[in-house]
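Undergrad: Got a predicted structure here, sequence first:
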Amino acid sequence: MTLSPASTVGEVIEHMRALGWKENVAGMARFGIVTQTALGLSNVELRRIARQVKVDHARAMALWQSNIREARLLAAFSASPSELTLDEAREWAGDCNSWELADTVADLFVAARFERTLIPEFAADEREFVRRIAFAMIATAAVHLKKEPDSLLVAWLPLIEAHAADERNFVKKAVNWALRQIGKRSAACYGPALALAQKLADSDRRSARWIGKDALRELQSDPVRIRLGIQA
């Protein structure tokens, strides 16, 4: 079956089922991906399908409702950031049950420019993957919102500090990711991020200490310093 922008939800799912590879599912599980509804397609294959079917927001919403891992990822790849609503974003966030989905929708939510609203809202949410989305959005924003002032990113450092003590694996890794990405963004972001990393590294809280020490290793590395023009 050849897919096109006119392909229906049913046709897209049928195509993905035909391409599914059960051997891939076991490998996914080893990386912490929830596989109960997985078909076994790689993200490379899903990106290729997304290029074929193009953006179609209504179809993306229906794909998400299928609850199939690949369909949900494809939904995030093919939804329209300009048509996505905050309520839809909140619903998708609440449905996320893996770091993979959380990080993928985080990219979409930043593209939709929901970061100012959803980052503090999701960070305050106690659900593990919703909170992860908040910090994945920060990491994504640090890289992709190049026209935004550095002050926007620096302003999120207190949020990183506030949640650095969250011991849950998928949260603390996202908090660490956000801190490192802010620090690597520019020379102006480097100093405040490095100072926070040093503070966290001295914390008596295990998660905060790990986040700080891991961030320091990267931020103080020669490649990062050289790229940003930071003196050793």
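TA: Nice, thanks for sending it over. This structure is a prediction, so every number in the text was calculated from the model and none was measured.
Undergrad: From here on, just use CA atoms for contacts and neighbour counts.
TA: Noted.
Undergrad: Distance check, residue 216 against residue 225.
TA: For residue 216, the distance to residue 225 equals 12 Å [CA to CA, to the nearest Å].
Undergrad: Have a look at the two and say which one is more surrounded.
TA: Counted by other CA atoms under 10 Å, residue 216 and residue 225 do not tie: residue 216 has more neighbours, with 22 against 17.
Undergrad: Show me which residues of the strand or helix carrying residue 51 are buried.
TA: Element membership of residue 51, judged by DSSP states H and E, is helix 43-53. Of the residues in helix 43-53, 46, 49-50, 52-53 count as buried by neighbour count, 16 or more other CA atoms under 10 Å.
Undergrad: and if you look at stretch 130-139?
TA: Going by 16+ other CA under 10 Å, stretch 130-139 has these buried residues: 130-139.
Undergrad: could those residues be laid out in a markdown table, adding distance to residue 92?
TA: Shown next, in a markdown table, are the buried residues of stretch 130-139 (distance: CA to CA, whole Å):
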| residue | distance to residue 92 |
| --- | --- |
| 130 | 9 |
| 131 | 13 |
| 132 | 13 |
| 133 | 11 |
| 134 | 13 |
| 135 | 16 |
| 136 | 15 |
| 137 | 14 |
| 138 | 18 |
| 139 | 19 |
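Undergrad: Among those residues, which are located in helices?
TA: 130-139 (DSSP state H).
Undergrad: Skip the chain neighbours and tell me the closest residue to the most centrally placed residue in the chain.
TA: Nearest to the centroid of the C-alpha atoms of the chain, with distances taken as CA atoms, centre = their mean, sits residue 103, at 2.2 Å. Setting aside the residues directly before and after it, residue 103 is nearest to residue 136 in space (CA to CA, 6 or more residues apart in numbering), at 5.8 Å.
Undergrad: got another, please set it beside the one above:
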Amino acid sequence: MEAKEIIQQLKEMSSDKFKQNVVRMGIPEENSIGVSTVMLRKMVPKIGRSNELAWDLWNTGYHEAKLLAVLLMEKKKVTLDDVRKMMTQVYSWDLCDHICKNLIIKIPGYQNLILEWCDNSNTYYRRAVFTLIASVSVHEKNVTEEEITSYLNLIKECSEDNREHVKKAVSWALREIGKIDYNYLERAIETAQELKERSSKACQWIAKDALKELETLVKVEGRTRLITSKSQMAKEQGLS
């Protein structure tokens, strides 16, 4: 299939409801089609993975085409320079998170981008830093204590940022670190308490938002990571 055929399919699948959702995220209407990510995922097996096709789709400028392009990419053939190029054209939190969780986290050396982008003032580069930290905390089984310490330090350093899409990602990263085990839970809570004592409104918001979940985390049988006591699984084990 060619990119123009896929774009035509997307337009035939579009709905005004999803299009307005995309527009509300700040994507220009002319770059929005109106197809859910769930529907995009269903297209992948039928189309097949191809980096050439993925780049053709990405370059159309359509938001949904970019989301689909990430899913179609052959991860082993994608480089850090490729994702650096992609990030220059990210203008929404969902595309930022989509790239981080479905692509960047699977590229060797992605940790370099965390350090590289933390000094970038662009909203979505800064969000990407903490989306990656959250993803590492969830999926990377061999993450070291030294790495987690460096991530907690980044959280402390960057929590002054009051932009909504950034501070929500910082809170998310802190909560996911806390879910690794009780040791990291203690450290995450200590970090949140430190932020709570600062005069910065952004720091206080992040701390309160993170603590709402961190202070409810428990260990349940059959799960490696901690989960909230408010979850159904915790309730079934009498831990709520």
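TA: That came through, no problem. Values in this document were obtained by computation on a predicted structure and should not be read as measured data.
Undergrad: which of the buried residues of stretch 130-139 of the first structure lies closest to residue 171 of the first structure?
TA: Residue 171 of the first structure lies nearest to residue 132 out of these, by CA to CA, at 5.0 Å.
Undergrad: if I line the two up, what does the closest one land on in the second structure?
TA: Residue correspondence, TM-score structural alignment: residue 132 of the first structure in this structure matches residue 127 in the second structure.
Undergrad: Count the neighbours of the counterpart of residue 156 of the first structure in the second structure for me.
TA: Counting by TM-score structural alignment, residue 156 of the first structure lines up with residue 151 in the second structure. By the criterion of other CA under 10 Å, residue 151 of the second structure has 22 neighbours.
Undergrad: Can you verify my assumption that residue 151 of the second structure contacts residue 133?
TA: Yes: judged on CA atoms under 8 Å, residue 151 of the second structure makes contact with residue 133 at a distance of 6.9 Å.
Undergrad: need the helices for the second structure, in chain order.
TA: 3-13, 16-24, 37-47, 51-58, 63-72, 80-87, 93-102, 111-117, 123-139, 145-158, 164-178, 182-196, 201-214, 232-236.
Undergrad: Residue 31 of the second structure: which of those helices is closest?
TA: That would be helix 63-72 among the helices of the second structure, by CA to CA, at 5.9 Å.
Undergrad: Might you calculate how far that closest one sits from the centre of the chain?
TA: Mean-position distance between helix 63-72 of the second structure and its chain equals 15 Å (CA atoms, centre = their mean, to the nearest Å).
Undergrad: matching residues in the first structure for it?
TA: Counting by TM-score structural alignment, helix 63-72 of the second structure sits on residues 69-78 of the first structure.
Undergrad: One more: stretch 85-98 of the second structure?
TA: Matched against the first structure by TM-score structural alignment, stretch 85-98 of the second structure falls on residues 91-104.
Undergrad: buried set for that stretch?
TA: So for stretch 91-104 of the first structure, counting by 16+ other CA under 10 Å, buried means 92-104.
Undergrad: just curious, which of these is nearest to residue 70 of the first structure?
TA: Set against residue 70 of the first structure, the nearest of the buried residues of stretch 91-104 of the first structure by CA to CA is residue 101 (9.7 Å).
Undergrad: Name the nearest residue to the closest one, ignoring sequence neighbours.
TA: Using CA to CA, 6+ apart, the closest residue to residue 101 of the first structure is residue 73 (6.6 Å).
Undergrad: Burial check on that neighbour, number of neighbours?
TA: With other CA under 10 Å as criterion, residue 73 of the first structure counts 22.
Undergrad: pretty sure it contacts residue 103?
TA: No: if you go by CA under 8 Å, residue 73 of the first structure and residue 103 don't touch, sitting 10.1 Å apart.
Undergrad: my guess is residue 197 of the second structure contacts residue 205, does it?
TA: No: Residue 197 of the second structure is not in contact with residue 205 according to CA under 8 Å; the separation is 11.0 Å.
Undergrad: neighbour-wise, which of these two wins?
TA: Comparing residue 197 of the second structure with residue 205 by other CA under 10 Å, the one with more neighbours is residue 205, at 19 against 11.
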